[in-house]
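S.K.: Next input, structure requested:
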Amino acid sequence: MKLFYRHYGEGQPLIILHGIFGISDNWVTLGKRLAEKFSVYIPDQRNHGQSPHSVTFNYFALADDLHEFIREHKLEKPMIIGHSMGGKVAMTFALEHPEMVEKLVVVDISPRKYPGRNVHFDMISAMMAVNFDAVHSREEVEQLLETSIPNKRIRLFVMKNLYRKTRTTFDWRLNLEALSANMDFVFEGVESSDVYEGPTLFIRGGRSDYLVDDDTPLIMKLFPSARIQTIEKASHWVHADAPTELCRLFSLFLGKECIAPGFED
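M.R.: All right, here's what the predicted structure looks like:
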């Protein structure tokens, strides 16, 4: 599958993978900061953003997309950063193709299986309920989402997927039907009898319950060289809550200073 992507900078290749309902645009600010020292690629994963849609949606398919992307762009041993769902894609790929990954960073997700979270189903239901024949502005769409998604921050995150289809009509870039039908796969664990022994960093948000102390044994089993660090003031959306601290941890782990002067949280 030929993925849409954004590219910044030159140097050693670095790929950033967004999470469920995300798009490459969510990581542009951090991507540009990392691009001071790296050649940064930020793809839209299948059924997201401007990438193609497919009825197939699971971590094996997403990892195959990443493999094809790396081959297509002739990237030699890229470093891979993945957040949430993107972190599980990155883990799956590293376990399947350890020789192709220089370093691995997983942001606020564990390899384990998760119970379904109502917030995800609420987001899908709210988006699918929007009748685009009856709305004519972004403000009207946000008002329709407000009841089902009362958290403004999450609502604005969802709104990133809204685009103007014609001069007067809107639509979602997400393939909501495929995501809804396959949401159980998103909560599945990373299954492998292999290990990735390369340098690995797990970063968790101190205000998030996606990555907890009980996850450590499974992480160390699959990624024996892993280190786990916490950004205390961050929620699951670490890149939005603490971009400077996150970039600092990236810099220390990746071995190159890539923090733009004067950029503060």
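S.K.: Could you use CA atoms for every contact and neighbour count after this?
M.R.: Noted.
S.K.: what's around the residue lying closest to F170 once chain neighbours are set aside, how many residues?
M.R.: Distance criterion Cα to Cα, 6 or more residues apart in numbering; nearest residue to F170, sequence neighbours excluded, is R164 at 4.4 Å. As a burial measure, R164 scores 14 neighbours (other Cα atoms under 10 Å).
S.K.: before we move on, what about R153?
M.R.: So R153, with other Cα under 10 Å, has 11 neighbours.
S.K.: gap between it and A240?
M.R.: Distance, R153 to A240, by Cα to Cα, to the nearest Å: 10 Å.
S.K.: How about G116?
M.R.: Separation of G116 from A240 (Cα to Cα): 23 Å.
S.K.: More neighbours: the two, which one.
M.R.: More crowded of G116 and A240, by other Cα under 10 Å: A240, with 17 against 14.
S.K.: Excluding its own residues, what touches whichever strand or helix holds the more buried one? List them.
M.R.: Assigned by DSSP states H and E, A240 falls within helix 238-241. Applying Cα atoms under 8 Å, 6 or more residues apart in numbering, the contact partners of helix 238-241 are 27, 30, 107-108, 204-205, 231, 233-235, 246, 265.
S.K.: Narrow the residues you listed to those in strands?
M.R.: With strands defined by DSSP state E, the entries of those inside them are 107, 204-205, 231.
S.K.: Of these, which is the most crowded?
M.R.: V107 (30 neighbours).
S.K.: For that one, give me its contacts.
M.R.: Contacts for V107 (Cα under 8 Å, 6+ apart) come out as 81-84, 87, 202-204, 238.
S.K.: before we move on, what about A234?
M.R.: Neighbours of A234 in contact, by Cα under 8 Å, 6+ apart: 205-208, 241-242.
S.K.: Which of these ranks first by neighbour count?
M.R.: Highest neighbour count within those, by other Cα under 10 Å: G205, with 26 neighbours.
S.K.: Report the separation between that residue and D108.
M.R.: For G205, the distance to D108 - Cα to Cα - is 6 Å.
S.K.: How about P243?
M.R.: Taken as Cα to Cα, the span from P243 to D108 is 14 Å.
S.K.: Who has more neighbours out of the two?
M.R.: Set P243 next to D108 and count neighbours by other Cα under 10 Å: D108 wins out with 29 against 20.
S.K.: what's the neighbour count on V106?
M.R.: Residues near V106, counting by other Cα under 10 Å, number 27.
S.K.: wait, I meant L179
M.R.: L179, neighbours per other Cα under 10 Å, totals 23.
S.K.: longest helix of the protein?
M.R.: Secondary structure of the chain per DSSP state H: the longest helix is helix 59-72.
S.K.: tell me the helices in the stretch 151-265 of the chain, going along the chain?
M.R.: 152-159, 176-181, 183-186, 216-222, 238-241, 243-254 (DSSP state H, counting those that start in this stretch).
S.K.: this one next, for a side-by-side:
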Amino acid sequence: MKLYFREVGDPANQPLIILHGLFGSSDNWLTISKSIAALGYRVIMVDQRNHGQSPRSDDHSYPAMAADLHELILNLGLQQPVLVGHSMGGKTVMQYAMTYPTTFSKLVVVDIAPKFYPVHHADILRGLSAIDLSGLKTRNEADDVLKDYEPIPTVRQFLLKNLYRDTNADGSVAFNWRLNLPVITREIHGIGDELTDMQPVPQPTLFIRGERSPYILDSDWPGILRLFPHAKLVTIAEAGHWVQAEKPAEFVAALGEFLV
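M.R.: Sure, this is the predicted structure:
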């Protein structure tokens, strides 16, 4: 699948690819990517399948998403890129590292472990599905519906970035989703699954977690080291799951120290 991407930085610099998490897109990383590019990288931000402006598919498995990433790397002729992934994107880059082990230089996994996670986005999916796009006039109307399912305003703002105005065949304008909501809803259990064909990854790997996030526990670390024997763990103080958004300066500093 040919993925949509954005990029910043000098094309002559070493490539660094960023994959967003569930409900996200490349747009979420645009601001912080400028800081990463200033470290001396060509930063490529990707929309994963069924998200953003990339194509849609009934297959939302990690092997499929890893294959998408491999196709992008080949099509762009990238040599030994650094791979960065947050949450679902972190699982994608871990799957990629196990499937295509000689095609990247370093791995950065943001606030996710290579383990099973139970479904915990059911309320969000119900809330998004409850928004009637056919009669929707404003984002505020969508927010009024979503607040019954998600109480945190910043989370709702993030989710509603997936709404955009589209022109119908008859010339009328209506809201639509940049998410393949039916497939994501159907495949939500698989998004939390363990990775497939797991094997040790010898490349240097950085795991970044938020101090307030439950996604990477201390008890997960021995299992992570068995798969990523050269891994390092950095905990960002006072950050939750959205480490890069909540503490961008600290995130870039940790990334820069690892990449030297």
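S.K.: Which neighbouring elements make contact with the helix or strand following the longest helix of the first structure?
M.R.: Proceeding N to C from helix 59-72 of the first structure, the next assigned helix or strand is strand 79-83, under DSSP H and E. Counting contacts by 3 or more Cα pairs under 8 Å, 6 or more residues apart in numbering; DSSP states H and E, strand 79-83 of the first structure packs against strand 12-17, helix 85-96, strand 104-107.
S.K.: mind running it again at 7 Å?
M.R.: strand 12-17, strand 104-107 (3 or more Cα pairs under 7 Å, 6 or more residues apart in numbering; DSSP states H and E).
S.K.: What range does it cover in the second structure?
M.R.: Under TM-score structural alignment, strand 79-83 of the first structure corresponds to residues 82-86 of the second structure.
S.K.: swap in stretch 242-253 of the first structure?
M.R.: Stretch 242-253 of the first structure covers residues 247-258 of the second structure once aligned (TM-score structural alignment).
S.K.: What of stretch 46-58 of the first structure?
M.R.: Counting by TM-score structural alignment, stretch 46-58 of the first structure corresponds to residues 49-61.
S.K.: quick one: buried residues of the matching stretch?
M.R.: 49-56, 60-61 (16 or more other Cα atoms under 10 Å).
S.K.: what do you get for stretch 137-151 of the first structure?
M.R.: 141-142, 144-145, 148-149.
S.K.: Can you tell me which of those residues end up in strands?
M.R.: Per DSSP E, those never map to strands.
S.K.: can you list these in a markdown table and add distance to E191 of the first structure?
M.R.: Listed next are these as a markdown table, based on distance: Cα to Cα, whole Å:
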| residue | distance to E191 of the first structure |
| --- | --- |
| V141 | 39 |
| E142 | 38 |
| L144 | 39 |
| L145 | 35 |
| S148 | 33 |
| I149 | 32 |
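S.K.: Out of these, which sit inside helices?
M.R.: 141-142, 144-145.
S.K.: In TSV, list the residues you listed along with distance to K37 of the first structure.
M.R.: Below are those laid out as TSV (distance: Cα to Cα, whole Å):
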residue	distance to K37 of the first structure
V141	39
E142	38
L144	42
L145	40
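S.K.: any idea which of the residues you listed is the one closest to D133 of the first structure?
M.R.: Proximity of these to D133 of the first structure (Cα to Cα) peaks at V141, which lies at 11.2 Å.
S.K.: Give me the distance between the closest residue to the closest one other than its chain neighbours and L162 of the first structure.
M.R.: Closest residue to V141 of the first structure apart from its sequence neighbours, by Cα to Cα, 6+ apart: V135 at 6.7 Å. For V135 of the first structure, the distance to L162 of the first structure equals 12 Å [Cα to Cα].
S.K.: okay, the two: which has more neighbours?
M.R.: The neighbour comparison of V135 of the first structure against L162 (other Cα under 10 Å) goes to L162, with 19 against 15.
S.K.: Quick check: closest non-adjacent residue to that one.
M.R.: W172 is the one closest to L162 of the first structure (Cα to Cα, 6+ apart), at 4.8 Å.
S.K.: residue contacts, the one you found?
M.R.: Shown in contact with W172 of the first structure (Cα atoms under 7 Å, 6 or more residues apart in numbering): 161-163.
S.K.: Would you pull up how far stretch 80-87 of the second structure lies from the middle of the chain?
M.R.: Offset of stretch 80-87 of the second structure from its chain centre (Cα atoms, centre = their mean, to the nearest Å): 10 Å.
S.K.: Can you give me the buried ones in it?
M.R.: Under 16+ other Cα under 10 Å, the buried positions of stretch 80-87 of the second structure are 81-87.
S.K.: Then stretch 65-78 of the second structure?
M.R.: Neighbour-count burial for stretch 65-78 of the second structure, with 16+ other Cα under 10 Å as criterion, is recorded at 65-70, 72-73.
S.K.: could those residues go into a markdown table alongside distance to S219 of the second structure?
M.R.: Formatted as a markdown table, the buried residues of stretch 65-78 of the second structure follow (distance: Cα to Cα, whole Å):
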| residue | distance to S219 of the second structure |
| --- | --- |
| M65 | 28 |
| A66 | 27 |
| A67 | 30 |
| D68 | 32 |
| L69 | 30 |
| H70 | 32 |
| L72 | 35 |
| I73 | 34 |
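S.K.: and which of the residues you listed is nearest H230 of the second structure?
M.R.: H230 of the second structure lies nearest to A66 out of those, by Cα to Cα, at 21.4 Å.
S.K.: surely the closest one meets M98?
M.R.: No - contact criterion Cα atoms under 7 Å: A66 of the second structure and M98 do not qualify, at 9.5 Å.
S.K.: so what's in contact with these two at the same time?
M.R.: Here A66 of the second structure and M98 have no joint contacts, going by Cα under 7 Å, 6+ apart.
S.K.: Matching I231 of the first structure against the second structure, which residue comes up?
M.R.: I231 of the first structure maps onto I236 in the second structure, by TM-score structural alignment.
S.K.: List the residues that contact its match.
M.R.: Taking Cα under 7 Å, 6+ apart as the test, what I236 of the second structure contacts is 209-211, 250.
S.K.: likewise R178 of the second structure?
M.R.: Neighbour list for R178 of the second structure: 51-53, 162-163 [criterion: Cα under 7 Å, 6+ apart].
S.K.: hmm, back to that, could you tell me which of the contacts of W172 of the first structure belong to strands?
M.R.: Counting by DSSP E, the part of these found in strands is 162-163.
S.K.: Thanks a lot, see you next time.
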